[in-house]
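In: Structure for the following, please:
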Amino acid sequence: MAAGPGDECDCGQGPCLSAGLIWASREGWLITEWYSLTPATDLRTVPQGLRSRDPEALFAARRSYEPFDDRVLDLSPFQEGQIPLGPLGEVQVYATNPRGHYSGRSHGVGCRWAEEIGERHEILPLAEFLPLLPQSAEPSSGGYDSLAEMFEEMMYQDRSDERWCGSYGGYAVRRFTPEQCAYYRERRALYLASL
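Out: Got it, this is the predicted structure:
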């Protein structure tokens, strides 16, 4: 379904196209360029000038330094298998090595190893991609006792078997239509209330 003028999501800041439009306007996108991109558009085929712009306009935020940030996409409620993906199942996911067929980690869009969308990115629907992700880890209870402990963890831990980039999780999820975003927020709220 194509997003068009007036298709605004009432959350205005989450993983929706409305929030993307805010980023796009900061990046100098023409309104006609923005609305020419549908949720089905293969972003690898758009002109280089659009692909090289800030990916925050096109992809739902995957990282935040604030705990429990509602602007950041949280797929964990859907990974448990109790909440159906519904309309989210068709959302595009971009990753360089989602199935682990190649050596090296998978990267999304925006990290220093894959700053922009390119031919090396595969596109999968979220319904096909989600089972490839490891189950959500339990949140950390404390952190590090010292800077040296953090440095040792970062520098010396064996990460040879890790498939997913640590910067942005190794994948990028397209922003949601207003309907998809409403479904996501409703189902996530129900899941969090049940914990």
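In: okay, CA-based contacts and neighbour counts for the rest of this
Out: Will do.
In: Of all the residues in the longest helix seen in the chain, which ones are buried?
Out: Longest among the helix segments of the chain by residue count, using DSSP state H, is helix 178-193. Neighbour counts over helix 178-193 (16 or more other C-alpha atoms under 10 Å) mark Pro178, Gln180, Cys181, Ala182, Tyr183, Tyr184, Arg185, Arg187, Arg188 as buried.
In: What's the separation between the first one and Pro39?
Out: If I follow you right, that is Pro178. Distance of Pro178 to Pro39, given as C-alpha to C-alpha, to the nearest Å: 11 Å.
In: ditto for the fifth one
Out: Using C-alpha to C-alpha, we find Tyr183 at a distance of 16 Å from Pro39.
In: again, but for the third one
Out: From Cys181 across to Pro39, the span is 13 Å (C-alpha to C-alpha).
In: how many neighbours does the nearest residue to Glu90 once chain neighbours are set aside have?
Out: In space, Glu90 comes closest to Pro125 once its chain neighbours are excluded; the distance is 4.9 Å by C-alpha to C-alpha, 6 or more residues apart in numbering. Burial of Pro125 is recorded as 16 neighbouring residues (other C-alpha atoms under 10 Å).
In: before we go on, could you also do this sequence so I can check it against the first one:
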Amino acid sequence: MARRSWNTPPELEAREAQLSGRGQGVHDPNFGEGLGLAEGTRRTLLQTYATEDRNLNIRLLALARGADDLRSLDAGRPGGLPVAVWHGLLTEDRLSLAPFRQPGSDLWRSGSGLPLGPLAAVQLYTTNASPLIEGKGHSPLCRHAHERAVVAGDDLLTVADLMARTDFDWCSKCGGYAIRRLSDSQLSYYRAAHQLHDIKQRLDGKSGSPATDTSMVITRLEELAAWSPVDEEQWCGSDSWQWQDTIRELRRKVAM
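Out: Purely as a prediction, here's the structure:
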């Protein structure tokens, strides 16, 4: 847990307490909030101990978010970004990728086969992504990596890479990598995909949860059918078709 500052504003203290137990259901409006940019800004503020440093760190965070590759900011160089800023850029919270796995007979591993869409290019940073190099991969914020943040020699992967490979050797403590915080559009899709996956699991009788009221399901499916990312370039034709096809299938099940 991050150290608290005597100068932390009360509203941020309250917000941190609210988010500390992230056990929300997928239909909770705060689901996944810890992965997003807004939470990154709060992390930076909460880990900035001197009041006079807050404005500086927020400005540094805004500038650093424009980097295409965080390795170009090389934390190993003198005069690098404060650790508080790195916590605003990255999160060690794990993405739940269940909605994007293919359907199967394994209750715990079966997915809905949804497209990764805007999440495909989300960046992950690790100290080692190669199974040919000795040593487990760690998050650059892991204590085993001395919490040094991202340096030029780290490995960069994407969520699509993570889904395509099974040969990673990750640290059991940190999970092996840190995720670049999700943009608002990416976080919106992450939530929508989990909601659609939850509805599919319920209708298929795989969730172990009580069935949802039919009228509520129909309303929610209509809302999800209308979903589209802020940046349309992140939503290619095949992804959109796959998304809509899943919704059409679920509408048929509701109507049966």
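In: related to what we said a few turns ago, dump the buried residues of helix 178-193 of the first structure to JSON lines, plus distance to Glu119 of the first structure.
Out: Output for the buried residues of helix 178-193 of the first structure, formatted as JSON lines (distance: C-alpha to C-alpha, whole Å):
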{"residue": "Pro178", "distance to Glu119 of the first structure": "28"}
{"residue": "Gln180", "distance to Glu119 of the first structure": "27"}
{"residue": "Cys181", "distance to Glu119 of the first structure": "28"}
{"residue": "Ala182", "distance to Glu119 of the first structure": "31"}
{"residue": "Tyr183", "distance to Glu119 of the first structure": "31"}
{"residue": "Tyr184", "distance to Glu119 of the first structure": "29"}
{"residue": "Arg185", "distance to Glu119 of the first structure": "32"}
{"residue": "Arg187", "distance to Glu119 of the first structure": "33"}
{"residue": "Arg188", "distance to Glu119 of the first structure": "33"}
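In: which one of the residues you listed sits closest to Phe59 of the first structure?
Out: Checking the buried residues of helix 178-193 of the first structure against Phe59 of the first structure with C-alpha to C-alpha, the nearest one is Cys181 at 12.9 Å.
In: That closest one matches what in the second structure?
Out: Applying TM-score structural alignment, one finds that Cys181 of the first structure aligns to Leu187 in the second structure.
In: Kindly report the same for Thr32 of the first structure.
Out: So Thr32 of the first structure corresponds to Arg59, using TM-score structural alignment.
In: Run a quick neighbour tally on that match.
Out: By the measure other C-alpha under 10 Å, the count of residues near Arg59 of the second structure is 11.
In: Looks to me like it is in a helix.
Out: Yes. The assignment for Arg59 of the second structure, made by DSSP: H, G, I helix; E, B strand; the rest coil, places it in a helix.
In: and the longest helix of the first structure, how far from the second structure on average?
Out: If you overlay the two and look at helix 178-193 of the first structure, the average distance to its match in the second structure is 1.0 Å (mean C-alpha distance after the TM-score superposition for the first structure).
In: Run the chain-centre distance for that helix.
Out: With C-alpha atoms, centre = their mean, to the nearest Å as the basis, helix 178-193 of the first structure stands 16 Å off its chain's centre.
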